[in-house]
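**Student:** got a structure for you, letters missing:
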């Protein structure tokens, strides 16, 4: 599951208005009540934790969450319920938007969006990490595994999407299923574009930062900067080949298991190579 799966289309105010999204309160209530037949608690908890984090951050910074105060209480309660079933200890100091408002007022967050974001990061980032570890253990791999002893890259949004990719590939049987695997690969490329490209390091003077969707441009710059020098020429060639293969899913159809699997393997390996390269560049 993904975060948007907890929302459904709602009727617009008039025929000219943009399509609206509404929280699927029936799904939230069923998650709160007990395990679902359609998904495991881990599969539910990962995107639900991301939803709660994002909506509370939107409330604390831009003040434009997609959910109401009442719904903020419902999603937090559902998250706590599913985490309890998983044996994950999660004790937030607030339970709805109003509580979060009081919390940041009492903890020097009144005049600082960054302070509010930091409060939420300190609360949710360890939870995302713990859930990612649980999720890795629930999905048997039929795709490439990295040689490293660590089962995840450490980029939580990348890891969440890779786990979703593995799950979809395991269950894929039809041409449409394999196209969806290709869509997962594209999403992972964009998550990598977000995670590996660091503006302060990879954007040159006088340039305009390319959008996240320009994955090839951003990842090429990561390679150019973090693998500079003649001694890294062969490695640059290898990583660029992986980028080209992964990028192929944007332009070609992954219509059967072979091509979908190769594309998925390429994206997973690229994620692990980029993580190793960027870690090395930070310590060099």
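**Tutor:** All right, it came through fine. Because the structure is a prediction, the values reported are computed rather than measured.

**Student:** from here on, just use CA atoms for contacts and neighbour counts.
**Tutor:** OK.

**Student:** just say helix, strand or coil for residue 65.
**Tutor:** Of the three states, residue 65 takes coil according to DSSP: H, G, I helix; E, B strand; the rest coil.

**Student:** next, the one to line up against it:
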């Protein structure tokens, strides 16, 4: 399971030997992979309704520290009153990958993230 204390500490700087950019990429991959997993078959998820807000907060802070605009997620959890449910998460990620500049940027698309 995810170590929430480590993720929360990322808001205050990267671990020794890592850069803010590496942390931003890792958090982006974690969020994206888990949202896709939740929106499709649910297998391979590492986050739950309690940990996803912690990761989103760290992600936002790290991106803002790099002077990047964080994404606006239309949900805060997978399910529940602030969640979108699996079908809505899948729909949102599908529209996100179709956005201009996302799939054809210099670093490749979100779907290209290994």
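**Tutor:** Cool, the structure landed. As the structure is a prediction and not an experimental result, all values here were calculated from the model.

**Student:** please work out the TM-score for the two chains.
**Tutor:** Once superposed, chain against chain, the TM-score is 0.70 (TM-score structural alignment, normalised by the length of the second structure); 108 aligned residues with a Cα RMSD of 3.3 Å.

**Student:** which of the helices or strands spans the residue sitting nearest the centre point of the first structure?
**Tutor:** Taking Cα atoms, centre = their mean, the centroid of the first structure lies closest to residue 157, which sits 2.7 Å from it. Using DSSP states H and E, residue 157 of the first structure falls within helix 156-171.

**Student:** tell me the angle whichever helix or strand comes after that helix makes with helix 156-171.
**Tutor:** Once the chain leaves helix 156-171 of the first structure, the next helix or strand it forms, by DSSP H and E, is helix 175-196. With axes from the mean of the first three to the mean of the last three Cα atoms, to 10 degrees defining the directions, helix 175-196 of the first structure sits at 160 degrees from helix 156-171.

**Student:** about what we covered before: pretty sure the residue nearest to the centre of the first structure is touching residue 189, no?
**Tutor:** No - when contacts are counted by Cα atoms under 8 Å, residue 157 of the first structure is not listed as touching residue 189 (11.2 Å).

**Student:** which one's the longest helix in the second structure?
**Tutor:** Criterion DSSP state H: the longest helix present in the second structure is helix 20-39.

**Student:** equivalent range in the first structure for that one?
**Tutor:** On the first structure, the counterpart of helix 20-39 of the second structure by TM-score structural alignment is residues 41-60.

**Student:** show me the contacts for residue 76 of the first structure.
**Tutor:** Neighbouring residues of residue 76 of the first structure by Cα atoms under 8 Å, 6 or more residues apart in numbering: 52, 95, 96.

**Student:** of all the residues you listed, which comes closest to residue 129 of the first structure?
**Tutor:** Nearest to residue 129 of the first structure out of those is residue 52 (Cα to Cα; 15.1 Å).

**Student:** and for the closest one, the neighbour number?
**Tutor:** By the measure other Cα atoms under 10 Å, the count of residues near residue 52 of the first structure is 22.

**Student:** tell me the contacts of it?
**Tutor:** 72, 75, 76.

**Student:** 7 Å instead, please
**Tutor:** 75, 76 (Cα atoms under 7 Å, 6 or more residues apart in numbering).

**Student:** over to residue 235 of the first structure?
**Tutor:** When contacts are counted by Cα under 7 Å, 6+ apart, residue 235 of the first structure touches no other residue.

**Student:** what's the counterpart of it in the second structure?
**Tutor:** By TM-score structural alignment, residue 235 of the first structure lines up with nothing in the second structure.

**Student:** quick one: the helix or strand hosting residue 235 of the first structure to helix 175-196, angle?
**Tutor:** Using DSSP H and E, residue 235 of the first structure sits within helix 233-247. Counting by the same axes, to 10 degrees, helix 233-247 of the first structure lies at 140 degrees to helix 175-196.

**Student:** ok now helix 233-247 of the first structure, how far from the chain's centre?
**Tutor:** Relative to the chain's own centre, helix 233-247 of the first structure is displaced by 23 Å; criterion: Cα atoms, centre = their mean, to the nearest Å.

**Student:** buried ones in it?
**Tutor:** Residues of helix 233-247 of the first structure classed as buried: 236, 239, 240, 242, 243, 245, 246, 247 (neighbour count, 16 or more other Cα atoms under 10 Å).

**Student:** go on, stretch 125-137 of the first structure?
**Tutor:** Buried residues in stretch 125-137 of the first structure, counted by 16+ other Cα under 10 Å: 125, 127, 128, 129, 131, 132, 133, 134, 135, 136.

**Student:** over to stretch 55-74 of the second structure?
**Tutor:** Buried residues in stretch 55-74 of the second structure, counting neighbours by 16+ other Cα under 10 Å, are found at 55, 56, 58, 59, 60, 61, 62, 63, 65.

**Student:** from those residues, pick the one nearest residue 18 of the second structure.
**Tutor:** residue 62 (12.6 Å).
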